[in-house]
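Q: coords please:
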Amino acid sequence: MFSSLRHRLLATASAVGLAGALLTVGSSPPADAAVPDTIPLKITNNSGRADQVHVYTLGTSLTTGRQGWADANGTFHAWPAGGNPPTPAPDASIPGPAAGQTKTIRIPKLSGRIYFSYGQKLDFRLTTGGLVQPAVQNPSDPNRNILFNWSEYTLNDSGLWLNSTQVDMFSTPYTVGVQRAGGGVSTTGQLKPGGYKAVFSALRAQPGWGGLIQTRPDGTVLRALSPLYGVETGALPASAMDDYVNRVWQKYTSTPLTVTPFADQPGTKYVGRVSGGVMHFTNSAGAVVTSFQKPDASSVFGCHKLLDAPNDTVRGPISRTLCAGFNRSTLLSNPNQPDTSAADFYQDSVTNHYARVIHDRMADGKAYAFAFDDVGHHESLVHDGNPAQAHLTLAPLD
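A: The predicted model follows:
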């Protein structure tokens, strides 16, 4: 099923796309500019691998709301009806470029994902509710031993949003880019030299976090699961964030926590205090507007459950701010949130070490290592209101 990245993605086995929040971000194209129905996507294979690359464009039509896939020409095809148990989906793969080569395809107006795999096609299935995508946290998933990754994108009348994401997993690296009408190109997602292997080395060196790494039976490293999946599968202790959460709850029993969730609305503030084990937030009139039970590690890493963030104007914005503060461990050091200074992030010994390690290895410091990593604009995202071309560059695994 397809859902919003920010809404925590994984109410189902897979979430897709930047629908929702991202559709309201950024500038609109000039009045005389019209975003075409499809735009070119230039895929460059700098991986150095000899394996055949398979590419997929999957998503939800923003016109009809139907799920489907796009061929290399950008033509959208709705999925046929699925079954229970799930039935094989039509082969939506597009042959990708060989090592050292480029290939240009077209992508349509969708909210979805661009998958790529090495050496083997991905196994997609259809249920009566829609597409079932890879869920490699499940050891029996047929894609478990395939080396693959994906980028998320939304293309609509207001332009293109394209990201590199590690919200679900960190795997074979790539960068994304957008070429503007004037010819300039913005890119993000590039690792520092040696950064890919350095992420795995750093996770292994962090006590308790090496279990996130998945390998093939022959020992080939495939990916690191997100800490949410680590908790859900037992690869990461469910108590991973307890100490920090307990200290936060203790501090704000006697100290106010001020949340200013909108950068462009500095006068909109909410004050949180813990009473009776619950953090209550009040508005400027002193009325309680929302409350939070003490979150567990799953709620923190997933930005869901006890830190659910509905698409509203009060609880959602407060929750996403709390989620970012917990993952970055800034809630104890700064009672005014969000703290948007990267220098303040991950300084506590109890933190989201997965996010810390990934951000530290990114050339521009930007990543989507958890669902609300865009708080303070630390996300790996490119956007343009009138894109001439999108770019996806497969990087070496070094």
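
Q: From now on I want contacts and neighbour counts done on CA atoms only, so please keep to that.
A: Will do.

Q: count of neighbours near Ala92?
A: Counted with other Cα atoms under 10 Å, residues neighbouring Ala92 total 20.

Q: Distance of the residue sitting furthest away from the middle of the chain relative to Ser201?
A: Ranked by distance from the centre of the chain (Cα atoms, centre = their mean), the top residue is Ala285, with 35.8 Å. For Ala285, the distance to Ser201 (Cα to Cα, to the nearest Å) stands at 50 Å.

Q: repeat for Arg315
A: Taken as Cα to Cα, the span from Arg315 to Ser201 is 38 Å.

Q: More neighbours: which of those two?
A: Here Arg315 and Ser201 are compared on neighbour count by other Cα under 10 Å; more neighbours surround Arg315, at 19 against 14.

Q: My guess is the more buried one contacts Phe292. True?
A: No: applying Cα atoms under 8 Å, one finds Arg315 not in contact with Phe292, separated by 9.5 Å.

Q: what packs against the helix or strand containing Glu232?
A: Assessed by DSSP states H and E, Glu232 sits inside helix 227-233. Judged by 3 or more Cα pairs under 8 Å, 6 or more residues apart in numbering; DSSP states H and E, the packing partners of helix 227-233 are helix 297-302.

Q: switch to 10 Å and redo it
A: Judged by 3 or more Cα pairs under 10 Å, 6 or more residues apart in numbering; DSSP states H and E, helix 227-233 is in contact with strand 169-171, strand 221-225, helix 297-302, helix 353-361.

Q: which residues touch the helix or strand that the longest one is followed by?
A: On the C-terminal side of helix 353-361, the nearest following helix or strand under DSSP H and E is strand 381-384. With Cα atoms under 10 Å, 6 or more residues apart in numbering as the contact definition, strand 381-384 has outside contacts at 22, 25-29, 152-155, 158-165, 175-181, 185-189, 366-368, 374, 390.

Q: next up, for comparison:
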Amino acid sequence: MPHRHARTALPYAAAAALVGGLLAFGATDRADAAVPDTIPLKITNNSGRSDAVYIYDLGTQLSSGRQGWADAGGGFHAWPAGGNPPTPAPDAAITGPAPGQSKTIRIPKFSGRIYFSYGQKLDFRLTTGGLVQPAVQNPSDPNRNILFNWSEYTLNDSGLWLNSTQVDMFSAPYAVGVQRADGGVSTTGHLRSGGYNAVFSALRGQPGGWSGLVQTRSDGTVLRALSPLYGVETGALPASVMDDYVNRVWQKYSTSTLTVTPFADQPNTKYYGRVSGNAMNFTNSSGAVVTSFQKPDAASIFGCHKLLDAPNDNVRGPISRTLCAGFNRSTLLSNPSQPDTSAANFYKDGVTNHYARAVHAQMADGKAYAFAFDDVGNQESLVHDGGPQQAYLTLDPLS
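A: Alright, predicted model coming up:
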């Protein structure tokens, strides 16, 4: 099940460890009892909307690696074979709670997504390679005019990671939570009062094409704001939108050094970046070049991929995610030591990821997943516990 940010609901370090066969999180904070095969997810509808709500739990079953969906009781159903062109997927919709009500379902050990839609069911299709995710940047996508959103989660033997995400789009607001083994509850994802409309207003008022990210339905309903990556890919946002900042970064570090300390728990692991021509070359403490990055374009920056590819290794990936965060937050000129983890320093340049700036500004706790490596410096909207008793998904007002 493909995702724009490959570590679905897992911080970078945990995902890297998981790939290596050892999950870094959970060893010290999990409950003594094993994480059960399913846990309850309480869904509360505080949206204020009268539309019917539909819930989907879609993902990869961790015990088998099969893609499929879960019913309201947490039972797994593998997707049937798809086709080319894609064939309709089985109806995996769970009827959600009525306005002002709650409904509890059970979620299994998945790495996947919990979708919710208002007013009508989502249209999922299957190809020979598996599930086709909605791609609302495509005007012909069957879900283009549906108001919907999703949360990402991983539930495994080491616990639950559950996030709210704006990596692909900002849309119908929601918060996530977990009841910990000690009975306490952690939540994240709530907007400030009036924050939903404020994000759209900020984008519409931002010169340079940012208003093009906002999508509305023919009846005037605001549906979402596309991420700037999709804005660039579809032409809604100019491909040159980050060029001025990138040029200034390249100029600065052609005569000075950018120091990257990618691991907070390894302060002596440092890499040193200098620009030579079109490349920023990074050396280790011995002076050996360990990796190089070509001058990135906006798509590479907003997507944290392509020229800023971040493999799950111990050198290039960690440097790349640090650069990606620095470019999106525009901290590379103001601070030659990265990552800069002080949110007060983010998005201060006139050339920045204004989408991420607007989203973070309206979050009640300041936390969001507004781009793929927004977890650098722990700015992500994520809850985690090693012994989860219950998870929460709260649908918030669209105001």
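
Q: TM-score, when you put one on top of the other?
A: Remark: TM-score between the superposed chains equals 0.96 [TM-score structural alignment, normalised by the length of the first structure]; 390 aligned residues with a Cα RMSD of 1.3 Å.

Q: Identify the contacts common to Arg315 and Phe292 of the first structure.
A: The contact lists of Arg315 of the first structure and Phe292 share 281, 307-308, where a contact means Cα under 10 Å, 6+ apart.

Q: And the next helix or strand past the host helix or strand of Thr104 of the second structure?
A: Using DSSP H and E, Thr104 of the second structure maps to strand 102-108. Next helix or strand after strand 102-108 of the second structure toward the C-terminus (DSSP H and E): strand 110-118.

Q: can you map out the helices along the stretch 151-300 of the first structure?
A: Secondary structure of the stretch 151-300 of the first structure (DSSP state H, counting those that start in this stretch): helices at 195-205, 227-233, 242-254, 297-302.

Q: Out of those helices, flag the one nearest Arg6 of the first structure.
A: When the helices of the stretch 151-300 of the first structure are compared for distance to Arg6 of the first structure using Cα to Cα, the nearest one is helix 297-302, at 9.9 Å.

Q: average distance between the closest one and the second structure?
A: Following superposition, helix 297-302 of the first structure is found to deviate from the second structure by 0.3 Å on average (mean Cα distance after the TM-score superposition for the first structure).

Q: what packs against that helix?
A: For helix 297-302 of the first structure, the packing partners by 3+ Cα pairs under 10 Å, 6+ apart come out as helix 227-233, helix 242-254, helix 315-328.

Q: Could you rerun that using 7 Å?
A: If contacts are counted by 3 or more Cα pairs under 7 Å, 6 or more residues apart in numbering; DSSP states H and E, helix 297-302 of the first structure sits against helix 227-233, helix 315-328.

Q: how about a markdown table for those, with distance to Thr87 of the first structure added?
A: Below are these laid out as a markdown table (distance: least, Cα to Cα, whole Å):
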| stretch | distance to Thr87 of the first structure |
| --- | --- |
| helix 227-233 | 25 |
| helix 315-328 | 36 |
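
Q: From those, pick the one with the highest average neighbour count.
A: Sort those by mean neighbour count, taking mean count of other Cα atoms under 10 Å, and helix 315-328 sits at the top with a mean of 24.

Q: what does that helix correspond to over in the second structure?
A: Helix 315-328 of the first structure corresponds to residues 316-329 in the second structure, going by TM-score structural alignment.

Q: Can you tell me what sits against that stretch?
A: Residues from elsewhere that reach stretch 316-329 of the second structure (Cα atoms under 7 Å, 6 or more residues apart in numbering): 260, 262, 291, 301-302, 304, 308-311, 332, 338-339, 346-347, 352-353, 373-374, 376.

Q: Please repeat the previous calculation with a cut-off of 6 Å.
A: Residues outside stretch 316-329 of the second structure that contact it (Cα atoms under 6 Å, 6 or more residues apart in numbering) are 262, 301, 304, 308, 310-311, 332, 339, 346-347, 352-353, 373.

Q: Just the buried ones among those residues, please.
A: 262, 301, 304, 308, 310, 332, 339, 346-347, 352-353, 373 (16 or more other Cα atoms under 10 Å).

Q: burial measure for Gly287 of the second structure, as a count.
A: Gly287 of the second structure: 10 neighbours (other Cα under 10 Å).

Q: meant to ask about Asp182 of the second structure
A: By other Cα under 10 Å, neighbour count at Asp182 of the second structure equals 10.

Q: One more: Thr221 of the second structure?
A: By the criterion of other Cα under 10 Å, Thr221 of the second structure has 11 neighbours.

Q: From Lys348 of the second structure, how far out is it?
A: Thr221 of the second structure is 31 Å from Lys348 of the second structure, by Cα to Cα.

Q: and what of Gln101 of the second structure?
A: In this structure, Gln101 of the second structure and Lys348 of the second structure are 41 Å apart, going by Cα to Cα.

Q: And those two? Which one has more around it.
A: Taking neighbours as other Cα under 10 Å, Gln101 of the second structure and Lys348 compare with Lys348 leading, 14 against 11.

Q: what's the nearest residue to that one if we skip its chain neighbours?
A: Ranked by Cα to Cα, 6 or more residues apart in numbering and with sequence neighbours excluded, the top spatial neighbour of Lys348 of the second structure is Ser330, at 6.8 Å.

Q: Is it correct that Val185 of the second structure is in contact with Pro388?
A: No: in this structure, Val185 of the second structure is not within contact of Pro388 by Cα atoms under 6 Å, at 9.8 Å.

Q: Identify the contacts common to these two.
A: Residues touching both Val185 of the second structure and Pro388 (Cα under 6 Å, 6+ apart): Gln179.

Q: Ser275 of the first structure: neighbouring residues, count only.
A: Counted with other Cα under 10 Å, residues neighbouring Ser275 of the first structure total 12.

Q: and the gap between the nearest residue to it once chain neighbours are set aside and Gly272 of the first structure?
A: Distance criterion Cα to Cα, 6+ apart; nearest residue to Ser275 of the first structure, sequence neighbours excluded, is Thr253 at 6.3 Å. Counting by Cα to Cα, the gap from Thr253 of the first structure to Gly272 of the first structure is 9 Å.

Q: Settle it for me: which of those two has more neighbours?
A: Neighbours per residue (other Cα under 10 Å) separate Thr253 of the first structure from Gly272, with Gly272 holding more: 24 against 17.

Q: How about the contacts made by the residue lying closest to that one once chain neighbours are set aside?
A: Sequence neighbours aside, Phe281 is the residue nearest to Gly272 of the first structure in space, at 4.2 Å (criterion: Cα to Cα, 6+ apart). Residues in contact with Phe281 of the first structure (Cα under 6 Å, 6+ apart) are 270-272, 288-291.
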